[in-house]
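Asks: A structural model of the following input is requested.
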Amino acid sequence: MFEIRPTTYGGRGCFATCAIPRGTLVHIATTPFTAVIFRDFRKEVCAYCFAYEINRTWKVRLRGTESAGLWFCSESCREQWVNEEDPSCELVPVLEVIEQAVAIARRKLQSAKTGEYDEDFVHEDFSFESDAIEKLWEHVEGLVTSNSVTANPLRNPTLKNRVLALEDIEYDSARLVAVAIVRLYLESYNTSTVPWFTWNGFSGLESHEKDLINRLPALLESHIRVFIFLKAIMPKKLQPFVTTANVRAVLGRESANAFGIWQLPLNSESECLGSSIFPSGSYFNHSCDPNVIKTRNGRQMHFTTSCAVRDGEELCISYGMMLKMPVQARQNLLQEQWYFKCGCSRCTAELATAA
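Replies: Got it, this is the predicted structure:
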C-alpha cells in the first residue's frame, strides 16, 4: 500500500504505491521498540495498554517480589505485557534494579544531608561545540573504566550515590534506554524477523542529539548521568551494550521520533503520560495539511487516511496539535521541537500570502 523511499526535500518518507481511499487503515505499529511511562504517572497508567483515569491508581502488579515500577489496569494486561514484552524474562530484572538503585541512593543522600548532584562533567564555560561534546563523552567513558577512586564516579561512594539518585527526568530516560539495550542484547543472539523491531530498524531513524543539546544544554549533563547510572547497575552480561554510542543513539532519536503517550480522548487539555518509539511510524513525515491521521489504540499506533490519496503521493501526519495555529506559530513550533522548517503546500501558500 505504501513504501519508504527518499523524499525530494531530504530524508525518507512513506509514499502510496496505489490509490488509497479515505478512511483506509494503512499501517499499525503494534508495539513500541521502547517506551516509558513518566514517573509522575506510572501508578495511574497501565504499563501495557496505557489506560489512564484521573486520580485512579491501578492495583495490579507483577507476580512475586519484583514490581519493576510497573502497574496494570487488569490481570489480563499484566499477562499480555509479560508474554509479549518480556518473554525471555530479561527485562523485568533490569527495570527492578533501576527502581532499587534510585530508591537506595536517594535515601542515602537524604540521610547524609548532602545537596543535589553537582554538575561535575559539564562546566559553565563548556563550549557545546560538536568536537567538545565528543571529547567530553570520550572523557566520561574513560572515567568509568578508570581505577582512580577520586575520578571514577563508580568507585567513589559519594559520587556514585549522587549519580544513582537520578532526578525524575533522568529516571525516565534511564528506563527508556534500558529497554532498548535489552532489545539489542536479545537481538545479538536471536535475530528478529521483524525489521522495524530490530536495533538496525531503530537506528535507521535520524538522531537529533546535536539539535536537542543546542536547544537544551542542561540535557548533556543529564544524558551523561544516565550513561554512568546504567554502567553502574546493568547486569554483567549487558555491560558490553551499555556504551556511550548506544545511550546517545537512543536519547538522540527519542527527541524527534517519539510519539507521546497522551491521555485519551486527545484534546488540548490532555496530559502527556509518557514517551514511546515506534520506528515504523516515524517514517510518516509532517504536513500542516495531512492526509493521514495517527491515533493511539491501546498500545498500538494506527495510521488512517483522512482523504483519498493518489498513487505516488506522500503519506503525511501532523506531529502535534498545531493545525489551528497561524502559519508562523506552526513554523516556530516545528523548528523548536522537531528541528525543521516546514515546507508543506499549506505553509508555502500561507507564507506567500503573508509576505
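Asks: C-alpha only now, for contacts and for neighbours.
Replies: Noted.
Asks: Quick one: residues in contact with stretch 124-142.
Replies: Here stretch 124-142 makes contact (CA atoms under 8 Å, 6 or more residues apart in numbering) with 121, 210, 213-214, 217, 224, 243-244.
Asks: at 10 Å what do you get?
Replies: Residues outside stretch 124-142 that contact it (CA atoms under 10 Å, 6 or more residues apart in numbering): 121-122, 143, 146, 151-153, 210, 213-214, 217, 220, 223-225, 227-228, 231, 243-245, 248.
Asks: tell me which element the residue nearest the centre of the chain falls in.
Replies: When CA atoms, centre = their mean is applied to the chain, the residue found nearest the centroid is residue 254 (3.8 Å). Assigned by DSSP states H and E, residue 254 falls within helix 244-257.
Asks: on that earlier part again, go ahead and build a PyMOL selection from the buried members of the contacts of stretch 124-142.
Replies: Buried members of the contacts of stretch 124-142, defined by 16 or more other CA atoms under 10 Å, are picked up in PyMOL with:
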select buried, resi 121+122+143+152+153+210+213+220+223+224+225+227+228+231+243+244+248
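Asks: Where helices are concerned, which of the contacts of stretch 124-142 count?
Replies: 143, 210, 213-214, 220, 223-225, 227-228, 231, 244-245, 248 (DSSP state H).
Asks: what's the most distant pair in the residues you listed?
Replies: Longest distance between any two of these is 25.5 Å, between 214 and 231; criterion CA to CA.
Asks: hmm, back to that, next structured bit after the helix holding residue 254?
Replies: strand 259-262.
Asks: List the buried residues of that following strand.
Replies: Those buried within strand 259-262 under the rule 16+ other CA under 10 Å are 259-262.
Asks: Turn those residues into CSV, including distance to residue 12.
Replies: Shown next, in CSV, are the buried residues of strand 259-262 (distance: CA to CA, whole Å):
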residue, distance to residue 12
259, 18
260, 21
261, 24
262, 26
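Asks: Farthest pair within those residues?
Replies: 259 and 262 (8.8 Å).
Asks: Between these two, which contacts overlap?
Replies: What both residue 259 and residue 262 touch, as defined by CA under 10 Å, 6+ apart, is the set 272, 274-275, 296.
Asks: so which of those residues comes closest to residue 331?
Replies: The closest of the shared contacts of residue 259 and residue 262 to residue 331 turns out to be residue 272 (CA to CA; 22.0 Å).
Asks: was I right about the closest one contacting residue 39?
Replies: No: applying CA atoms under 10 Å, one finds residue 272 not in contact with residue 39, separated by 11.7 Å.
Asks: now residue 248: how far from residue 123?
Replies: Distance of residue 248 to residue 123, computed by CA to CA, to the nearest Å: 20 Å.
Asks: Following up with a second sequence; could you model it the same way so I can compare the two?
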Amino acid sequence: MTSVGHSRWRLPMSEIFAVKETASSGRAIVTQINAPPGCHLLTTESKHSPIAHVILRPYRRAVCAWCFLYDRGRQWKIRDLAEGMAFCSIQCRTHWHANNDTVCREAFRAIETSIKGQATRQNHGAMEESTYEGSAFVEGSASPDSVDEAWAMVKEQGTAVVRARTATKPSKAQRAIVGHAADLTSDPDILSYVLSGILATYRSGGSHSDGNGCVISIDAEDLLPSLFELVPDEKVFVENHMTPSPLDDYTSTYLLLLALLPATLLPLIAPKLVINLASRAAHNAFSIRPEGTTDGDQSGEFLGWGVWPEASFFNHSCRPNVRKDRIGRLWSFTVDIDAGKTVQQGQQLCITYLGGDERDLDVAERRKKLQEQWGFRCLCDRCLEESGES
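Replies: Predicted coordinates for the structure are as follows:
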C-alpha cells in the first residue's frame, strides 16, 4: 500500500482504492478497479498502531495490553502492576516493553498511582474540585464561548505548572501550584486515552531537550500528523441533550499530566494536542470489542476505543460493502463476501457505523442515531430507498 497527503504522513492509497473528495460526504475511499467479494483492501500499519487508545478501567485485567485479547472476562495472570497492565502471554508483554521505554513506563506508573489515589479519595468522601478556583468552566454550561475561555485559563495554569516543574529551585508557591494540579481528578479512561496519544507523539519525535536540561516546545502536528489529518468534531466539548460535556475531564487531564509525567514529556503536553485527541476521537474512533464477532467492532462487550488513522476514511452505509475485522492491534478491511457483489470501479467502499440490533432500525431511527452520534444525515442507498427519496 502506498499513500498520498501530508509530507510526514500519507493518506492510504493502493492499486485497488484511493481517498477522494466527494460532493456530499467529504473524503471517502473509492475503488480504482472492480473489487470482487473477499478482495483485501487495507490492513492498518503495525508501527505505533493505534496512535491513541484506551482499555476501559473495569477491563484492564481481562484485556491484553498489547494484542487486546479478551477471553470472556478471564483475568490475565501476567501483569505489570505498577503500570496497570495485564498480558495474555510473555510474548505480548515483551512486545509491550519493546514499544515503551523507561520514560513511557514511568509515565504509566505515575498515572496509575494517580488513578488509584483518586479512587481512594472518592471511597473516603474526600474528592476535591477538579479544577482550580476561579476556573472559567462551570459544569453544565459548556457553550462554545465558555469552552474557549476555559482552555485559555487552563493554558495559563499549565504554563505556571511547567515553570514550577522546570525551575532550578522552585519556590514554596511553585511547589504548591504543582501539588494542586497533581491532586486534581479526572475520568480515568480519558486520562489514559490522552496519555496514550502523548506517548505516541513522544515515540514519533524522540528526545526534546536542548542539551542543557531545558525542554523545547514541539508542535504536536509535526510529530503526529496522522491525527491532524482526521476531521474533528468542533462541538466535542459543547453541552448537548445526550451527554454532558467532557470539558472538565479533559482540562483536568491536561493539568494532571503536566504535574505528574516525566519532565522529558512536558514539551508535548499542550492544549492543542489534548483538544485534537478529543475532537478526532469523537467521529473517528473504533470501538475495541472481542475478536471474532460477526460484524467487526460493533458487537460484543465494549472494552475500549482507539484511533487508527488509516481506517478512518471509510464512510458509513446502512448497506455496507466492506467488512472490518480486528486482528490483535490491527484492523483488516475486505470487500464483504456476504453482500455477494463486486464493487464497481468508482464506487465508495463503506463500512457500517451501526451494530447489532441497530441495523434493524427503521430509516428514521437509524438517521436519528447517526445524526446524534456522528453528526450527519445518512443518504446511503438503503436510507434513500426506505425513505422514498431515491
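Asks: So after superposing, what's the score?
Replies: Scored against TM-score structural alignment, normalised by the length of the first structure, the superposed chains reach a TM-score of 0.85; 336 aligned residues with a CA RMSD of 2.9 Å.
Asks: related to what we said a few turns ago, check the mean deviation of the helix holding residue 254 of the first structure from the second structure.
Replies: Helix 244-257 of the first structure: mean distance to aligned residues in the second structure after superposition is 0.8 Å, counting by mean CA distance after the TM-score superposition for the first structure.
Asks: Also stretch 136-143 of the first structure?
Replies: Stretch 136-143 of the first structure versus its aligned partner: 1.1 Å mean (mean CA distance after the TM-score superposition for the first structure).
Asks: residues in the second structure aligned with that stretch?
Replies: Mapping stretch 136-143 of the first structure onto the second structure (TM-score structural alignment) gives residues 150-157.
Asks: what's near enough to touch the aligned residue in the second structure for residue 344 of the first structure?
Replies: Applying TM-score structural alignment, one finds that residue 344 of the first structure aligns to residue 380 in the second structure. For residue 380 of the second structure, the contacting residues are 316-320, 350, 390, by CA under 10 Å, 6+ apart.
Asks: among those, which are in strands?
Replies: Counting by DSSP state E, the part of the contacts of residue 380 of the second structure found in strands is 316, 350.
Asks: so who does residue 129 of the second structure touch?
Replies: Residue 129 of the second structure neighbours (CA under 10 Å, 6+ apart): 183-185, 252.
Asks: Which one of the buried residues of strand 259-262 of the first structure is nearest to residue 307 of the first structure?
Replies: For these, the nearest to residue 307 of the first structure is residue 259 (22.5 Å; CA to CA).
Asks: so who does the residue nearest to that closest one when sequence neighbours are not counted touch?
Replies: Computed as CA to CA, 6 or more residues apart in numbering, the closest residue to residue 259 of the first structure that is not its neighbour in sequence is residue 276, at 5.2 Å. For residue 276 of the first structure, the contact set (CA under 10 Å, 6+ apart) comprises 31-37, 176, 254, 257-261, 299.
Asks: let's see 7 Å
Replies: By CA atoms under 7 Å, 6 or more residues apart in numbering, the residues touching residue 276 of the first structure are 32, 34-36, 258-261.
Asks: Report the secondary structure state of it.
Replies: Under DSSP: H, G, I helix; E, B strand; the rest coil, residue 276 of the first structure falls in the strand class.
Asks: now it: how far from residue 15 of the first structure?
Replies: 24 Å.
Asks: which residues sit in contact with residue 377 of the second structure?
Replies: Contacts of residue 377 of the second structure (CA under 7 Å, 6+ apart): 367, 370-371.
Asks: hmm, try it at 6 Å
Replies: By CA atoms under 6 Å, 6 or more residues apart in numbering, residue 377 of the second structure lies in contact with 367, 371.
Asks: ok, now how distant is it from residue 384 of the second structure?
Replies: Residue 377 of the second structure is 11 Å from residue 384 of the second structure, where distance means CA to CA.
Asks: again, but for residue 334 of the second structure
Replies: Where residue 384 of the second structure is concerned, residue 334 of the second structure sits at a distance of 25 Å (CA to CA).
Asks: can you check residue 26 of the second structure too?
Replies: Distance from residue 26 of the second structure to residue 384 of the second structure, by CA to CA: 19 Å.
Asks: Also residue 137 of the second structure?
Replies: In terms of CA to CA, residue 137 of the second structure sits 42 Å off from residue 384 of the second structure.
Asks: Count the residues that sit near residue 218 of the first structure.
Replies: Per other CA atoms under 10 Å, the neighbour tally for residue 218 of the first structure reads 13.
Asks: and it, what pairs with it in the second structure?
Replies: Taking TM-score structural alignment, residue 218 of the first structure has residue 245 as its aligned residue in the second structure.
Asks: Name all residues that make contact with its match.
Replies: Contact analysis of residue 245 of the second structure by CA under 6 Å, 6+ apart lists 237-239.
Asks: now residue 177 of the first structure
Replies: With CA under 6 Å, 6+ apart, residue 177 of the first structure has no contacts at all.
Asks: ok, residue 84 of the second structure to residue 375 of the second structure distance?
Replies: Here residue 84 of the second structure is placed at a distance of 35 Å from residue 375 of the second structure (CA to CA).
Asks: er, residue 19 of the second structure I mean
Replies: Distance of residue 19 of the second structure to residue 375 of the second structure, computed by CA to CA: 21 Å.
Asks: Same check on residue 38 of the second structure?
Replies: 30 Å.
Asks: Settle it for me: which of those two has more neighbours?
Replies: When neighbours are counted by other CA under 10 Å, residue 38 of the second structure and residue 375 differ, and residue 38 comes out ahead with 18 against 15.
Asks: what about the counterpart of the more buried one in the first structure, which SS state?
Replies: Residue correspondence to the first structure (TM-score structural alignment): residue 38 of the second structure is matched to residue 23. When classified by three-state DSSP, residue 23 of the first structure comes out as coil.
Asks: Run a quick neighbour tally on the closest residue in space to residue 23 of the first structure that isn't next to it in sequence.
Replies: In space, and not counting its chain neighbours, residue 23 of the first structure is closest to residue 305: 5.0 Å by CA to CA, 6+ apart. Neighbourhood size, residue 305 of the first structure [other CA under 10 Å]: 22.
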